[in-house]
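Enquirer: test case, fold it:
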Amino acid sequence: MMQKYLFFYLSFGILLISPLILHAEPADTKKVQLSLSQAVEQALANNLNLRLKQDDVQLAEGDAQKAQARFDTFLSAEVGAASKEMTPLFQHGATEEDRSKLNGKIQKRFTTGTEIDLGIRNGRFENDAEGILFDPAYNSTLSLSVSQPLLKGWGTDIQMAEIQSAEKQLQASTHLVDSQAADLAASVKRAYWDLVFAWQDIEVQQLSLTLANTLLEETGEKINAGKLAPVEIYQPQSEVARREETLIASERAIGVADDELKLLLNSKDWMATFT
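Expert: I've put the predicted structure just below:
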């Protein structure tokens, strides 16, 4: 009879301290508080595939700007001056000669295919020869050219085709990034709330185990008082064991949910635990 009570007290003590052992955490575990908005922002910032898609958007923007550039106004200017000394070939001939120029041009292409080229050229010539009527001498030239394709390249549709293609590619790339970002944000939100539920569930399971241990303790006291038969201890013992098993499963669920969220966030700190 004494051995039977000794076995009972030993089992009862093990059941009381087992939840503390099961729920013990490593000493180096770091808990990090993370809000839902922070989780979504971190996932969007760290996702490598999303970064590559964003690079595609930037490339598409460059292609669109390049296609539009063919209708930009092109303005150019040229300035120059030169001076030289020479041996005169005849009496009173020039020994020094100076030249300078100032040229400008403006070009424009329109969506109809029309191209306009307007240019102006200015020159100045001066030397020290005798008998020259105009010294220095100036010359200016104004030119205007207009071209319009009549067969190949005629019409706005053809001229705008490259721009429209680049803009559609830009829209497609942007939509793909937005869609992937929305899918990633939705996955992060699901994983976040799964982790929140796992933390809440473990609190419920811990309370359930505490109640089962309380019932086991009360049953043991009643058995010691002779109010219950010793065989009545097995039912609360089995209930404690069942709830311990459920608590272990809940702790494992926290680890799984935490790992899934870290994968989505591309987290580098795998030793930390999100709370």
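
Enquirer: going forward, measure contacts and count neighbours with C-alpha atoms only.
Expert: Will do.

Enquirer: what ranges do the helices span in the stretch 51-200 of the chain?
Expert: Secondary structure of the stretch 51-200 of the chain (DSSP state H, counting those that start in this stretch): helices located at 156-224.

Enquirer: all strands in it, in order from the N-terminus.
Expert: For the stretch 51-200 of the chain, applying DSSP state E, counting those that start in this stretch gives strands covering 74-85, 96-109, 115-127, 137-147.

Enquirer: and residue 273, that's in a helix?
Expert: No: the assignment for residue 273, made by DSSP: H, G, I helix; E, B strand; the rest coil, is strand rather than a helix.

Enquirer: returning to what we had before: mean neighbour count added to the strands of the stretch 51-200 of the chain, as a markdown table?
Expert: A markdown table is the format used below for the strands of the stretch 51-200 of the chain (neighbours: other C-alpha atoms under 10 Å):
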| stretch | mean neighbour count |
| --- | --- |
| strand 74-85 | 11 |
| strand 96-109 | 16 |
| strand 115-127 | 16 |
| strand 137-147 | 11 |
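
Enquirer: wait, which of the ones you listed is closest to residue 67?
Expert: Residue 67 lies closest to strand 96-109 among those, at 12.6 Å (C-alpha to C-alpha).

Enquirer: rewinding a little: can you add distance to residue 213 and give the strands of the stretch 51-200 of the chain back as TSV?
Expert: Output for the strands of the stretch 51-200 of the chain, formatted as TSV (distance: least, C-alpha to C-alpha, whole Å):
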stretch	distance to residue 213
strand 74-85	87
strand 96-109	87
strand 115-127	92
strand 137-147	96
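
Enquirer: how about those, which one is nearest residue 55?
Expert: strand 74-85 (29.5 Å).

Enquirer: check which helices and strands that closest one sits against.
Expert: Strand 74-85 is packed against strand 96-109, with contacts defined by 3 or more C-alpha pairs under 8 Å, 6 or more residues apart in numbering; DSSP states H and E.

Enquirer: helices and strands around the strand it packs on, which ones?
Expert: strand 74-85, strand 115-127.

Enquirer: relative to strand 96-109, how tilted is the longest one?
Expert: In this structure, strand 115-127 runs at an angle of 170 degrees to strand 96-109, with axes from the mean of the first three to the mean of the last three C-alpha atoms, to 10 degrees as the basis.

Enquirer: to compare with the earlier structure, here is another sequence to fold:
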Amino acid sequence: MRPRFHLYLLSLVWSTGPVLAASPELPLDVAIASALEHNVGLRIASYEPADALDTVEIEDAQFDPSFFASTALQEGESVPVAGASSESDGRSARIGIDQRWSTGATVTLDSALDRSGGSSTVLNPDYGADVGISLSQPLLKGAGTTVNLAPLARAKVNAERSLFELRSDVLDLVLETEIAYWNLAYARADRALTVSSLALAENLREENSERERLGLVTPLEVLQAEAEVLNQQEAIIQADNNIEDAEDALRRAMGQTDFVQAVSDTIVVRALPEQMQPLRSIDEVVQDTVLNDIDAQVQERRIEVERINRMLAQDEVQPDLDLRGGLSYLGRDDSGSRAYSGVYSADGYAWSVGLELRVPWGLREARARERQAERGVEQATLQLYDIKQAKALAARNAWRSASSGLKRIEVTRAAMRLNQEAFEQERARYGSGLVAYRSVLEAQRDYDRAKSNYLGSLIETLRAIVRLSRIDGTLLQRNGLDWDAVAPYTELTTPRAELNTSRESNTP
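Expert: Okay, the predicted model is just below:
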């Protein structure tokens, strides 16, 4: 689709001076491609999924190892006692790595080297080295892969939800662009209708002027004909304004025009189709609407998020009970290297194991948040039901609107033909002197009104059909598109593949 669009741009330069030749016709699919590629609103909306995918990476990074290091230097002199004092100095360095696991455990592997010296030490200098490993594992709150991977699972669900929201924005843009395209086609058709009415009015005015010269009509009938010409000229002024408004709306959707600069191009579009495809049955339309509705799919992800929030809130009600343990090997000598040799020889060791319990009094905050999370799940579930019910109702209304529009087209088309025959008969009778010009004028206005009604039925039915295709999920298919074809226009700065991380998760 993009190559065709760029070829079109080569033949139609936007906003660059007066048009020297007739502008080529803008196909609807090219207008939609331009909107998908350049519309500012869609570009803004595409940042949300990119941010959501980065949030997945942020949550996954909580399980990355963390390196740490520290060093310190200290010196001191004791208060003199019996005229004697002692001096001391110390240096220490520590390095290690922390790793958090999906079970909630935190494992630390570290090593330290301490040097102390002074008159009061047995060894001067005195080096102490140790290498050890320690573990902290929650047993109640925060224990298990389900709880600890829940924020990552929630971020993934939110990323999926943001992608569905972007799809909804894409469909809204396609809908807006197609309606803007046909609105412009209607505005041009309406002007053409007015031009034909003006030509007819001018013809009648000239005919009346000649008949007045021959003494067959009164000056009043000439004035009536001239007034009708002015009315049609006024209608053309309004029609020209409507065309410019419709062109600007289409330019805005296509995202190709800088309205700050002068805009002098003309957009030529297809004529309004006079034949519409028959509708599917209302039951089939409603069923497809409920099954394929993107807003419902977005809401389903919100329910998943609320369920994860509820699970995390339930975990917060439990007390903190942590198992802590560690093992270190020690070495000591008057040299740092020999102190580490003692570590490797296991000259000394130290181990510890224990439990730590912490219980907030009454757990009032945690229980209140648990109740809020439970209500959040119930509310989101009811909202999903309401969305599906509203979409089913919208599908029924849109189907009836399109169905009645198709019937209205046939009625207004027949009325237009009858009014045309009536006008031609009145004009013939006027030419024979059987009726006054007022009868011809009224017949002409009835005929103009019938043509306008027919044109209005075409655009209103077309709008209804387009909106129906947006509701029942066939809008892309209607315009020869699918999500694979749309994907290049909605590329994110972060690849979709990042939704599937390498970490094994136990999705709640």
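
Enquirer: before we move on, back to that, put together JSON lines for the helices and strands packed on strand 96-109 of the first structure, with distance to residue 261 of the first structure on each row.
Expert: Below are those laid out as JSON lines (distance: least, C-alpha to C-alpha, whole Å):
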{"stretch": "strand 74-85", "distance to residue 261 of the first structure": "54"}
{"stretch": "strand 115-127", "distance to residue 261 of the first structure": "59"}
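
Enquirer: show me the one of those strands that comes nearest residue 233 of the first structure.
Expert: Residue 233 of the first structure lies closest to strand 74-85 among those, at 95.9 Å (C-alpha to C-alpha).

Enquirer: any idea of the angle the closest one forms with strand 96-109?
Expert: Here the directions of strand 74-85 of the first structure and strand 96-109 differ by 170 degrees (the same axes, to 10 degrees).

Enquirer: strand 74-85 of the first structure vs the second structure, mean deviation?
Expert: With mean C-alpha distance after the TM-score superposition for the first structure, strand 74-85 of the first structure departs from the second structure by a mean of 1.7 Å once superposed.

Enquirer: residues in contact with that strand?
Expert: Identification of contacts with strand 74-85 of the first structure by C-alpha atoms under 8 Å, 6 or more residues apart in numbering yields 95-108.

Enquirer: distance from the chain centre to it, please.
Expert: Chain-centre distance of strand 74-85 of the first structure: 49 Å, with C-alpha atoms, centre = their mean, to the nearest Å.

Enquirer: again, but for stretch 175-191 of the first structure
Expert: Averaging C-alpha positions (C-alpha atoms, centre = their mean) puts stretch 175-191 of the first structure 12 Å from its chain's average.

Enquirer: buried stuff in that stretch?
Expert: 176-177, 180-181, 184-185, 187-189, 191 (16 or more other C-alpha atoms under 10 Å).

Enquirer: just to revisit the earlier point, residue 64 of the first structure: which of the strands of the stretch 51-200 of the first structure is closest?
Expert: Residue 64 of the first structure lies closest to strand 96-109 among these, at 17.0 Å (C-alpha to C-alpha).

Enquirer: tilt between the helix or strand containing residue 12 of the first structure and helix 156-224?
Expert: Assignment of secondary structure by DSSP states H and E places residue 12 of the first structure within helix 2-22. Angle, helix 2-22 of the first structure to helix 156-224, by the same axes, to 10 degrees: 160 degrees.

Enquirer: show me what helix 2-22 of the first structure is packed up against.
Expert: Looks like helix 2-22 of the first structure contacts helix 156-224, helix 234-265 (3+ C-alpha pairs under 8 Å, 6+ apart).

Enquirer: please repeat the previous calculation with a cut-off of 6 Å.
Expert: If you count contacts as 3 or more C-alpha pairs under 6 Å, 6 or more residues apart in numbering; DSSP states H and E, helix 2-22 of the first structure packs onto no helix or strand.

Enquirer: in that helix, which residues are buried?
Expert: Neighbour counts over helix 2-22 of the first structure (16+ other C-alpha under 10 Å) mark 12, 15-16, 19 as buried.

Enquirer: C-terminal to that helix, what's the next element?
Expert: strand 30-32.

Enquirer: which parts of the helix or strand just after that following strand are buried?
Expert: The helix or strand immediately downstream of strand 30-32 of the first structure is helix 36-46, counting by DSSP H and E. Residues of helix 36-46 of the first structure classed as buried: 39-40, 42-44 (neighbour count, 16+ other C-alpha under 10 Å).

Enquirer: format the buried residues of helix 2-22 of the first structure as CSV; extra columns: distance to residue 224 of the first structure.
Expert: CSV is the format used below for those (distance: C-alpha to C-alpha, whole Å):
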residue, distance to residue 224 of the first structure
12, 13
15, 18
16, 17
19, 24
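
Enquirer: which of those sits closest to residue 240 of the first structure?
Expert: Here the nearest of those to residue 240 of the first structure, counting by C-alpha to C-alpha, is residue 15; it sits at 7.6 Å.
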